[in-house]
Structures are given as C-alpha cells and as structure tokens.
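K.L.:
this one's sequence-less:
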C-alpha cells in the first residue's frame, strides 16, 4: 500500500489519542470459518468483536480514559459505527465515512449489490430475506442514536450510493439529534485512500474538530 496508508491513525496519535483497531469476524486472513462468520450477521457479532477489542485495550492501558471515547470507520466500518451507535452509548462522538445504513436500498443503488444475496441468502422482496435485511440495517435503530455524529460521503460514490447517507442524516435531523453531514463533490468510494488530497485532508481535519468539540 501507499506509504501514508495509516495516516489517519498517525494523525490522531499525534494529537494524543489512543487508537484501537481490530479485524472483526468477516475479515480476511483468519481462515474460511472466520471469514464467513458474519453470514446473516453484519451487526451484532462484528460489533461485539470490536467492542471486546476496545475493552481489552483500555484495560491494558491505565492512561486510557473511558469517559472520552470516540468511534470512526469507513465503508463496512461506517455501517458498523452506525450499528454500534444504535445499540451502545459509551462514545462521546462518532464518524462514519461512505457507509451503508439501509441494506434493502443498498441492493438497488450500490455496485456491490451482490453482497446482499451472498451474505443474506436472498433478495429484498423475499419475505425471509426482507426480515433479515431490516434486522441488520442500522437505519432500523436510528431512533436510538443520540451520540453526536458526523457523516461523510462522496457525491460520485458508486459502491455505497448516496441514498444511504441521506436516509441516515435526514432521519437524525428530523429527530433533532446532533448530526452533521459533509458531501464531497466528485469524490468516489476511494476518497480516503486515493482521492483528492484536499478532500482527504478536509475530512480528517473536520473529524478531528468534531471529536474535539465533544470530548471536552
């Protein structure tokens, strides 16, 4: 990968943050059983893995302040952040980049639509799959989200279409929740990896400013 592929981690560490990163079930490199362990379970199981990693890291570091926790992620991890916020209140602020929040509409607008039948066993119009997609979609728990939340999405993202972030943002705004949304013109799903450098820096600085606003 590029020499600066870990620049987000490095930046936050330079600002005094402790960064915890983990590979939850469904990640590659740990065998087929682990890779397929999130079939029909994109939310509860993987989020438990992430939060367990956090708990263990915090327990091992006496300086870690559990009253000032933040959470961020992009793409599937953006989905996972939204899921966590709908089920857990420990974080002071959160950030999702280019996430998926409604799996039924993701089937119709994303170029990775095959993930729906591959992971959930069918299509949105089939009763059994429809029930699973609703259960596994963070938007189904949006009413539980009270954590201050900033959302980023590229205007030309074809992997996770724009309806995803609009649904999350408008729902939270309608309920008067603390939420901000940044749309980067011309940006694709690759914005933080190989996108416009000005937009990459803008997103990083906005995230830091947002976290600092709520961490005090």
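P.N.:
Arrived safely. Nothing here was measured: the structure is a model prediction, and the numbers come from that model. Numbers count the residues shown, from 1 in each chain.

K.L.:
only C-alpha atoms for contact and neighbour calcs from this point on.
P.N.:
Fine.

K.L.:
Show me what the longest helix anywhere in the chain is packed against.
P.N.:
Longest helix in the chain, counting residues (DSSP state H): helix 197-215. Helices and strands touching helix 197-215, by 3 or more CA pairs under 8 Å, 6 or more residues apart in numbering; DSSP states H and E, are strand 91-97, strand 149-154, helix 191-194.

K.L.:
Take this one as well and set it beside the first:
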C-alpha cells in the first residue's frame, strides 16, 4: 500500500523497495488522491502525538472530520485509506492520529492506556486536533465533526459526552459500556479485565454509556445485526439513551453484517454505509 494506491506489488531487495506495478493508476485518473501530511502534536502532559491531516482540493475554510481508529491497539498510517479519500473527495478535511494505546510506537505507548480509557487517549486526540487547526488555517474550527468505530466509537462517545463543540458525531459499532461486555462479547472476558479493570467502580469510571445523557451533539449510531464483538445491544442502548435525553439522534442497523462491515461487508452495504455517512455530514457540516 502506498499513499496513492490501495495496493501494489513490490520487490524488496538489498537496495530497498522497488514498486513493480501501478494498479492504482485507473483510480487516480477517475478521482485525484489526497495525500496525507504528517503532524506531531504535544499532549497537555508533554507526550508527543503523531498523525496526519488531509485537506480537499480548493480554498478553505474546509469543514473538519476528526476520525478515531479502533483497537485501541490499531493505528493509522500515511498509506491510502478509502475512508479518508471518500471524506476529502466530498470536501471535508480529515484529522487522524495515533493516541496512546495505538500500535506502532512501542510497548509503552500501547500499554499506556490500560486503566485510563477516556483519559490520556482523549487528551491526545484533542491536543492533536488543536495542533492541526493551528498548523492549517484552511481548516474551519466552527464546522467540525467526530467519528469512529469499535474503540473509536467508544472514544467518540466519550468525547461528545464531555465536549460540545461538534456539529455532528458518528458512533459506529461502539465499545460503549465495559461492564456489559463481560459475557456478551465474543472477544471474551479478558478485554475489559485487561484494559479497564475488574471492579465495578473501574468499569463504570471508563464507561462512555454513563455520559450519554450529557451529549448535546447530533449523533448517528451505526451497528450491525450480527456483530458479536461489540454486540448490537451496545448501539441500541446508546441510541435509546440519547433519544430519551432529547438529542437529535439517528440509528442505522445493517442486517446480516458483523463487526467487519466497513472492511469486508457486502459491497452494497459498504456503499450504503459510506453514502449514509456522507449524507449525515452534508446535513450537519455543509
């Protein structure tokens, strides 16, 4: 994978990497590829936060979407990512980083989030957003949205429960309540035990669900019917609690799909998902 192509064949030898193909050429001819620009921010405690900013063609100010990856031990890279390209192609700037808990920066970086969900990760993400706004004057700080899936759905829900600057939010297949994951998720009991703790107090303190009634941001909740990793009840309860709190809320459930919908779901559902996301942003960020 390169910044300009979803995937090529390369030869790795003593003199480095030689790319042998150009499968992405047809795609580039139809739709220009937005190249990511690296940025390193500083969290409030002095910790460095690395990530990328992608801006669409044309003059700003561009509406901004803060995108948060799952895992949390996953990572964004500077390679081609279809979701980033879909957002920039529709006119939105994308801000994406690898807060503490992400892969790719060593063991300590990955383990720094244990017992601290909603703490250092939220601080890192928000510090990176502020640094991106300062470094790129063509980003519109008055038109910002936030979205993420799985753990990214968790951190999105946590942030909108504490910060109300957003025009909209998308919470997808979220890990929203650690306590109710135990015995219901196919990932096993170890996940909340390892990441959040084993006592009720620890789990409650790191639950995004308990902040649902504090949300004021219009929110789209997306889930899949056969999601066994983040069971559908997580999304249903979160949507219901937002609705009862008077939040402008929408719910989209995909039948026959699981936790991998956005990556390996049926082509028509993957397209419908992206079209729904773009429609939501067009109504809230335009």
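P.N.:
Okay, I see it. Because the structure is predicted, anything quoted here is derived from the model rather than measured.

K.L.:
what separates residue 253 of structure 2 from residue 187 of structure 2, distance-wise?
P.N.:
21 Å (CA to CA, to the nearest Å).

K.L.:
Same drill for these two, tell me which one is more crowded.
P.N.:
For residue 253 of structure 2 versus residue 187, the count of surrounding residues by other CA atoms under 10 Å is larger for residue 253: 17 against 14.

K.L.:
OK, contacts around that one?
P.N.:
222-225 (CA atoms under 8 Å, 6 or more residues apart in numbering).

K.L.:
And residue 112 of structure 2? What does it align with in structure 1?
P.N.:
Taking TM-score structural alignment, the alignment pairs residue 112 of structure 2 with residue 37 from structure 1.

K.L.:
Doesn't that match lie inside a strand?
P.N.:
No: counting by DSSP: H, G, I helix; E, B strand; the rest coil, residue 37 of structure 1 is not found in a strand; it is coil.

K.L.:
Please list all residues in contact with it.
P.N.:
So residue 37 of structure 1 contacts 25-26 (CA under 8 Å, 6+ apart).

K.L.:
Please tell me how far it sits from residue 113 of structure 1.
P.N.:
Relative to residue 113 of structure 1, and taking CA to CA, residue 37 of structure 1 is found at 20 Å.

K.L.:
do the same with residue 91 of structure 1
P.N.:
Distance from residue 91 of structure 1 to residue 113 of structure 1, by CA to CA: 31 Å.

K.L.:
For structure 1, which segments count as strands?
P.N.:
69-74, 91-97, 149-154, 179-184 (DSSP state E).

K.L.:
so the second one corresponds to what in structure 2?
P.N.:
Using TM-score structural alignment, strand 91-97 of structure 1 lines up with residues 166-172 of structure 2.

K.L.:
same check, this time on the last one
P.N.:
The counterpart of strand 179-184 of structure 1 in structure 2, counting by TM-score structural alignment, spans residues 249-254.

K.L.:
post-alignment, that stretch versus structure 1, mean distance?
P.N.:
Compared with structure 1 after fitting, stretch 249-254 of structure 2 deviates on average by 0.4 Å (mean CA distance after the TM-score superposition for structure 1).

K.L.:
Aligned counterpart of residue 151 of structure 1 in structure 2, please.
P.N.:
So, by TM-score structural alignment, residue 151 of structure 1 is matched to residue 221.

K.L.:
residue in structure 2 matching residue 46 of structure 1?
P.N.:
Checking TM-score structural alignment: residue 46 of structure 1 goes with residue 121.

K.L.:
I'd like to know how many residues surround that match.
P.N.:
22.

K.L.:
Could you pull up the residues touching it?
P.N.:
99-101, 113, 155.

K.L.:
Same question for residue 227 of structure 2.
P.N.:
173, 257-259 are the contacts of residue 227 of structure 2 under CA under 8 Å, 6+ apart.
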